[in-house]
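Participant: Let me see the structure of the following:
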Amino acid sequence: MKLLKKPLKLLLLLIFFSNCKPKQTLLDPLEAGWNNKPVCEVLEDNAKQRILKCTFPPGVGHEKHYHNPHFGYTLQGSKFRITDQNGTKEIDVPTGTTFSKDEVTWHEVLNIGDSTAVFLIIEAK
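Facilitator: Now for the predicted structure:
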């Protein structure tokens, strides 16, 4: 009986740790804002997906945050300064642009253009 206790304890520990997800220290896109003001609103939140609409007037950004896997659509584009794991770059984001990520990612953005940008972010649950 003593021989079974050690493998059983080890098995229970393995199951426990395999079910633990690393704690995310960054805010998600809804929680993150700019200068303590929200930039995203929930359009839909159900058992299968969450859809956010995020709006960035000129000079407004989105503090450093993470994204779960998602699909995005640019309703209204502008020019952005984006900082992520690859560094900082400035890019034009045209209206109608789509983007997606299959893994958890992070970034911080700032609208450096002269028009308000609006995005839809669709996250699967």
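Participant: switch to C-alpha atoms for all contacts and neighbour counts from now on
Facilitator: Will do.
Participant: how about the helices in the protein?
Facilitator: 2-18 (DSSP state H).
Participant: and the spatially most central residue of the chain, what is it in contact with?
Facilitator: By CA atoms, centre = their mean, the chain has its centre lying nearest to His67, at 1.5 Å. Neighbouring residues of His67 by CA atoms under 8 Å, 6 or more residues apart in numbering: Asp28, Pro29, Val104, Thr105, Trp106.
Participant: The structure of the following sequence is requested for comparison with the preceding one:
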Amino acid sequence: MLSLVIAALHPQPLPDPLEAGWQGKPVCEVLHEDAAQRVLKCTFAPGVGHERHYHARHFGYALSGGTMRLTDNKGTHEVELATGSHFASEGTPWHEVLNVGDTTVIYLIVEPRSVERAEGLD
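Facilitator: Just a heads-up that it's a prediction; the model follows:
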């Protein structure tokens, strides 16, 4: 269902968080990937962002917090991300972020795999 929403909103497919970067450079790296899940570590120095991308269902955990400017279909707003904070999301059709603070923000994204996708990784 989320992929249908994404396709309807954006004729060009958006990258996922690993594929999306900032000014041609990656911001996320794979820490672990298997048939059950993928774990990404995303690092944003001050002034570094994440180009427009989508998220499948995931869990996020802030290893190092800071101030991020988030733009999505609801507009643009700033978010204070506290170290150790966490969240769960059913997915995001699109958003983009920029570190507008003076600390490096680092967070983990844990994406569970669907049964269909997991079967393809065996």
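Participant: Superposed, what's their TM-score?
Facilitator: The TM-score (TM-score structural alignment, normalised by the length of structure 2) is 0.82; 105 aligned residues with a CA RMSD of 1.4 Å.
Participant: ok so, going back, the counterpart of the residue nearest to the centre of structure 1 in structure 2 and Ala20 of structure 2: what is the separation?
Facilitator: For His67 of structure 1, the aligned residue in structure 2 is His55 (criterion: TM-score structural alignment). Using CA to CA, to the nearest Å, one gets 11 Å for the distance from His55 of structure 2 to Ala20 of structure 2.
Participant: Could you do Ala36 of structure 2 as well?
Facilitator: From Ala36 of structure 2 to Ala20 of structure 2 the distance is 22 Å (CA to CA).
Participant: Between the two, point out the one with more neighbours.
Facilitator: Ala20 (21 against 14; other CA atoms under 10 Å).
Participant: The more buried one and Gly49 touch, don't they?
Facilitator: No. Counting by CA atoms under 8 Å, Ala20 of structure 2 does not reach Gly49; the two are 10.0 Å apart.
Participant: Surely Glu31 of structure 1 and Lys37 touch.
Facilitator: No. Between Glu31 of structure 1 and Lys37 there is no contact under CA under 8 Å: 9.7 Å.
Participant: Can you show me the strands along structure 1?
Facilitator: 33-34, 37-38, 40-45, 49-56, 61-67, 70-76, 78-84, 87-93, 98-101, 105-111, 117-124 (DSSP state E).
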